[in-house]
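Undergrad: below is the sequence, then the predicted model.
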Amino acid sequence: MAKATTGKARFKIQRALGLELPGLGKAGALERRPYGPGVHGNRRKKISDYAVRLKEKQKLVYHYGLREKQLVSYVKQAKKNQTKPWMETLLSTLESRLNNVIFRLNWAPSMAAASQMVAHGQVQVNGKKVDKSSFIVKKGDVITLSDKGYANQLYKSSVESPRMATVPACYNIEADKKKGTMIDLPLPSDIPFEFEQQLVIEYYWKVK
């Protein structure tokens, strides 16, 4: 898992990328400015094609709390799938990671908080404890928490004040917010931030 970042660092990351990444948690409202980060910015600086692609790829790294090596590994796995475009497979896989599922169910305020709950053994899949954030939740899997998980202040505050406005249609969550089921595989359209798939495809075109 990527190293946790401070509120100030999270704000700087989102400011540099030009948008809010839900997975980083709330880090202050982003002010729209006609220039980049810095004291005055640089209005004349031309951004290279590489930098544009890199910026788009970084959205995935920071939102999902990944290391670059992890993302490359997921890209390689996705490219082995011959049944559909590899980018679709990649995004579905990232959205199916257990920490992301906990976050998208609004049981944690950020991806880092969700990972913490998983690492502490507070998350169960089909009634069995799973403590790896990278665990891939499959269609039909039922997600619940342990007693400590439901007593966790992170869970309580997230249920009371959800980070995300809605839960994706690929999940069914009980009215008491204590059980969620993946009823279908996540789609690229479930990604909760603006994202240009083609730029990431171009960034990783040499990866095999």
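TA: Thanks, I have the structure now. Numbering: from 1, shown residues only.
Undergrad: please make it C-alpha for all contacts and neighbour counts, starting now.
TA: Will do.
Undergrad: shouldn't Ser146 be in contact with Val125?
TA: No: taking CA atoms under 8 Å as the definition, Ser146 is not a contact partner of Val125, at 10.5 Å.
Undergrad: okay, the two: which has more neighbours?
TA: Here Ser146 and Val125 are set side by side on neighbour count (other CA atoms under 10 Å), and the busier one is Val125, at 19 against 16.
Undergrad: for the more buried one, give me its contacts.
TA: Taking CA atoms under 8 Å, 6 or more residues apart in numbering, we find Val125 in contact with 137, 141-144.
Undergrad: mind redoing it with 10 Å?
TA: Counting by CA atoms under 10 Å, 6 or more residues apart in numbering, Val125 makes contact with 98, 131, 135, 137-138, 141-145, 180-181.
Undergrad: and if you look at Met111?
TA: Taking CA under 10 Å, 6+ apart as the criterion, Met111 is in contact with 1, 4, 22-25, 62-65, 99-104, 117, 133.
Undergrad: roughly how far does the residue nearest the centre of the chain sit from Ser96?
TA: In the chain, the C-alpha nearest the mean C-alpha coordinate belongs to Tyr64, at 3.3 Å (CA atoms, centre = their mean). The span separating Tyr64 from Ser96 equals 11 Å under the rule CA to CA, to the nearest Å.
Undergrad: does Thr93 touch Ser73 like I think?
TA: No: taking CA atoms under 10 Å as the contact criterion, Thr93 and Ser73 are not neighbours in contact, 11.6 Å apart.
Undergrad: buried ones in the helix or strand hosting Tyr50, by neighbour count?
TA: Using DSSP states H and E, Tyr50 maps to helix 49-64. Using 16 or more other CA atoms under 10 Å as the burial criterion, the residues of helix 49-64 that qualify are 53-64.
Undergrad: list the buried residues of stretch 84-92.
TA: 86-87, 89-92.
Undergrad: again, but for stretch 131-139
TA: The neighbour-count check on stretch 131-139 (16+ other CA under 10 Å) flags 131-138 as buried.
Undergrad: ditto for stretch 20-35
TA: By neighbour count with 16+ other CA under 10 Å, stretch 20-35 contains the buried residues 20-25, 27.
Undergrad: alright, now check it against this:
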Amino acid sequence: MARYRDAVCRLCRREGAKLFLKGNRCYKPSCPIEKRGTYPPGQHGKDSKRGKLTGYGEQLREKQKVKRIYGMLEGQFRSYFEKASRQRGIVGENLLVLLEKRLDNVVYRIGFATSRAQARQLVNHGHVRVNGKKVDIPSFQVKVGDIISIKDESAKNPHILHAFETAVGRGRPNWIEVENKTILSGRVVSLPRREDITQSISEQMIIELYSK
């Protein structure tokens, strides 16, 4: 996947909302959203006409926001939408559930990482186990009953330990249960539900955009 190498806090300001891309800094007063407000970055940010977006513009911005939250490119995001469209139920909710069930997201949700980008690195570098077996594919879809853990050699990594110790402050969803604090593991006890996603997302706008 292509990497965004600029300051990720600019993305939050571009979307006018906290996307929680910078780990613990997002929860501190030093967060640029807290210090500078939600106007776009750049010298003309305060003069932005963002508030006048209508129709297609609003739908596009909502799609971009969700793509940035979960850290993916257009092709991959579109494939999730198409898969959600083929499933029973409400397409928008199906889409968000598929995104939440990604392994990198689950690693972040359990608290092994302070951001999804950091969680993706852990998965890519082989630090994560699913039911005791190494899985290095960030898009791997977890199932109910799966146990997600950190390999023994990485369990004392200070970055992972710090993330795990501060995870309570960031909050864990009800569909994930900490399995063992000693060996750093968590269990998927149920499928994620729409109400478990607390960030402000209007999935209906994304559906309308792709349905044109």
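TA: All right, it came through fine. Just so it is clear, the model here is predicted, and its values are computed rather than measured.
Undergrad: ok, and what's touching stretch 7-14 of the second structure?
TA: Identification of contacts with stretch 7-14 of the second structure by CA under 10 Å, 6+ apart yields 4, 16-22, 25-26, 31-33, 36-42, 45, 50, 61, 64-65, 68-69.
Undergrad: what are the ranges of the helices in the first structure?
TA: 7-17, 49-64, 68-79, 86-96, 98-104, 111-119, 147-151, 153-160, 197-203 (DSSP state H).
Undergrad: single out the most deeply packed of those.
TA: Mean neighbour count (mean count of other CA atoms under 10 Å) peaks for helix 98-104 among these, with a mean of 28.
Undergrad: out of everything not next to it in sequence, what's closest to the aligned partner of Pro109 of the first structure in the second structure?
TA: Matched across to the second structure, Pro109 of the first structure falls on Thr114, judged by TM-score structural alignment. Leaving out its chain neighbours, the residue that sits closest to Thr114 of the second structure by CA to CA, 6 or more residues apart in numbering is Gly23, at 4.3 Å.
Undergrad: same thing with Ala119 of the first structure?
TA: With CA to CA, 6+ apart, the residue lying closest to Ala119 of the first structure is Asp131, at 4.7 Å.
Undergrad: tell me how far the aligned residue in the second structure for that neighbour lies from Arg61 of the second structure.
TA: Taking TM-score structural alignment, the alignment pairs Asp131 of the first structure with Asp136 from the second structure. Between Asp136 of the second structure and Arg61 of the second structure the computed distance is 31 Å (CA to CA).
Undergrad: likewise Pro40 of the second structure?
TA: When CA to CA is applied, the distance between Pro40 of the second structure and Arg61 of the second structure equals 13 Å.
Undergrad: name the residues contacting each of those two.
TA: Between them, Pro40 of the second structure and Arg61 share these contacting residues under CA under 10 Å, 6+ apart: 14-16.
Undergrad: between the residues you listed, which is closest to Ser202 of the second structure?
TA: The shortest approach to Ser202 of the second structure among these belongs to Glu15, at 13.1 Å (CA to CA).
Undergrad: so which residue of the first structure lies furthest out from the middle?
TA: In the first structure, the residue that sits farthest from the middle, by CA atoms, centre = their mean, is Arg44; the gap is 32.7 Å.
Undergrad: the alignment partner in the first structure of Arg193 of the second structure: what's it in contact with?
TA: If you follow Arg193 of the second structure across to the first structure using TM-score structural alignment, you land on Leu187. Under the criterion of CA under 10 Å, 6+ apart, the neighbours of Leu187 of the first structure are 88-89, 91-93, 95-96, 168-170.
Undergrad: state the distance from Leu187 of the first structure to Arg43 of the first structure.
TA: With distances taken as CA to CA, Leu187 of the first structure is found 36 Å from Arg43 of the first structure.
Undergrad: any chance of a markdown table for the contacts of Leu187 of the first structure, columns distance to Pro192 of the first structure?
TA: As requested, the contacts of Leu187 of the first structure are arranged in a markdown table below (distance: CA to CA, whole Å):
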| residue | distance to Pro192 of the first structure |
| --- | --- |
| Glu88 | 15 |
| Thr89 | 17 |
| Leu91 | 11 |
| Ser92 | 13 |
| Thr93 | 15 |
| Glu95 | 10 |
| Ser96 | 14 |
| Pro168 | 9 |
| Ala169 | 13 |
| Cys170 | 13 |
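Undergrad: with the buried residues of stretch 20-35 of the first structure in mind, which one is nearest to Ile201 of the first structure?
TA: Of all the buried residues of stretch 20-35 of the first structure, Ile201 of the first structure sits closest to Leu21, with 20.0 Å by CA to CA.
Undergrad: how about that closest one, what's its partner in the second structure?
TA: Taking TM-score structural alignment for the superposition, Leu21 of the first structure sits opposite Leu19 in the second structure.
Undergrad: do I have it right that that match meets Ala117?
TA: No: Leu19 of the second structure is beyond contact range of Ala117, at 11.8 Å (criterion: CA under 10 Å).
Undergrad: common neighbours of the two, please.
TA: Between them, Leu19 of the second structure and Ala117 share these contacting residues under CA under 10 Å, 6+ apart: 69-70.
Undergrad: show me what contacts the counterpart of Ala119 of the first structure in the second structure?
TA: Using TM-score structural alignment as the criterion, the counterpart of Ala119 of the first structure in the second structure is Asn124. Taking CA under 10 Å, 6+ apart, we find Asn124 of the second structure in contact with 104, 118, 135-138.
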